[in-house]
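**Student:** quick one, what's the 3D model for this:
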Amino acid sequence: MPDRIFWMGSAIALVAGLAIAQGDRLARSLTAEAAPAELLDGCTDIPEAVALAETLRLRGIAVDRALADLERRKGEIAAAEAQITARLLSLKKAKAALGETRAGQDAGRSEGIERLIAVYDAMKPAEAATIIAALPPDFAAEILTRVQPDAGARIIAQIDPGQAAVLTAHMGARRLTGD
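**Tutor:** So this is what the prediction gives:
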């Protein structure tokens, strides 16, 4: 998922960069100026010329406002791009930290399970059978699949036959699914 976020952020940043570059070219080519007063010298008696000059002046103002808005948006895009980049970096760091945490937890969990298995291997079969009979079947099956085979056989022999059958079925299912 973070890889997908990285690529999406990169695509957005690329589009934003292209928009900024395109905006610079557009701003340079479309600089508008209101009609200078000398343009109308001698034409004030022609209403069409005055109206045209006023229309051009208003359009020039509108273009200037649009260019100013484009510049503002360009700044917003640059700020958004910086935020996206910072967020991507933060997500990458979080992903790396999560991977390290999971690796540490898996190692600790595995070490804890190995110690637990060693305890059951060292117990007398009748004592181990009493405890295992009280555990949930899937957890008990996990323990029985990991203890030494001869210790597991002696423990199962001490468990009620009906419950031993359930545990054996769980053990077989675990082996078939690869858990």
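**Student:** please count neighbours and contacts with C-alpha atoms only from this point.
**Tutor:** OK.
**Student:** contacting residues around residue 139?
**Tutor:** With contact set as CA atoms under 8 Å, 6 or more residues apart in numbering, residue 139 has no partners.
**Student:** can you tell me how far it is from residue 34?
**Tutor:** Taken as CA to CA, to the nearest Å, the spacing of residue 139 relative to residue 34 amounts to 83 Å.
**Student:** check residue 82 too.
**Tutor:** In this structure, residue 82 lies at 36 Å from residue 34, with CA to CA as the measure.
**Student:** quick one, which of those two is more surrounded?
**Tutor:** For residue 82 against residue 34, the residue with the higher neighbour count under other CA atoms under 10 Å is residue 34, and the figures read 16 against 13.
**Student:** next helix or strand past the lengthiest helix in the chain?
**Tutor:** The longest helix of the chain (DSSP state H) is helix 47-122. Proceeding C-terminally, helix 47-122 gives way to helix 125-134 as the next helix or strand, assigned by DSSP states H and E.
**Student:** second input sequence below; structure requested for side-by-side comparison:
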Amino acid sequence: MHKALIWGGTLALLGLGVVASRGDGIAAQLRAEAAPPLLLQGCTDVPEAVALADTLRQRGIAVDRALADLDRKKQELAAAEQRIRTRLDALKAAKAALGDARGARAAGTAQGIDHLIAVYDAMKPADAATILAALPPDFAAEILARVQPETGARIIAGIEPGQAAVLTARMGSRRLGGD
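**Tutor:** This is a model prediction of the structure:
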């Protein structure tokens, strides 16, 4: 009869381990640390049963701690994932805003250049020639390449011949370069 109680207690403890490992609501109610005193009642004179029950109880406690640690780590990972998603959304918004700003700046620059070209188109060729002669050659060549051809011809005619040759060469190389 004593052996039957030992085997019954052992099977009961193993059953608790199976129930605890299933992860359902019963596992929360039946913890390994609460069961041994009831199972060992009347079997305390068998040292093997007591040692086995204590070992199983310790393993149950270790499993419970590991599950709690796993739940804590799962929550930490979820929080970290949320922080990463928030940061990613902020970076996407910043990237979109930067693209919008670049587009606006490019449009503003193009609009500014168009306005500048219109100003040179409206100026008297002699006045435009005086101003363009004082500008850096690359910039002056860019303006001359964009003004109306008739206006550009009159402006170049008003620039000193050596400088007009440099500007004309830069305009030609700009067109040949595909700009």
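**Student:** what secondary structure does residue 159 of the second structure sit in?
**Tutor:** State at residue 159 of the second structure, reduced to three classes by DSSP: H, G, I helix; E, B strand; the rest coil: coil.
**Student:** surely it is in contact with residue 131?
**Tutor:** No. In this structure, residue 159 of the second structure sits apart from residue 131 without contact. The criterion is CA atoms under 8 Å, and the distance is 9.6 Å.
**Student:** looking at these two, which one has more neighbours?
**Tutor:** For the pair residue 159 of the second structure and residue 131, the greater number of neighbours falls to residue 159 (20 against 14), based on other CA under 10 Å.
**Student:** that one -> the first structure?
**Tutor:** Alignment note (TM-score structural alignment): residue 159 of the second structure maps to residue 159 of the first structure.
**Student:** the closest residue to its match other than its chain neighbours: what's it in contact with?
**Tutor:** Leaving aside its chain neighbours, residue 159 of the first structure sits nearest to residue 129 (5.6 Å; criterion: CA to CA, 6 or more residues apart in numbering). The contact partners of residue 129 of the first structure, taken as CA under 8 Å, 6+ apart, are 155-156, 158-159.
**Student:** count the residues that sit near residue 37 of the first structure.
**Tutor:** Neighbourhood size, residue 37 of the first structure [other CA under 10 Å]: 8.
**Student:** the equivalent of it over in the second structure and residue 3 of the second structure, how far apart?
**Tutor:** Aligned by TM-score structural alignment, residue 37 of the first structure pairs with residue 37 of the second structure. Counting by CA to CA, the gap between residue 37 of the second structure and residue 3 of the second structure amounts to 17 Å.
**Student:** ok, residue 117 of the second structure next?
**Tutor:** From residue 117 of the second structure over to residue 3 of the second structure (counting by CA to CA), the distance is 106 Å.
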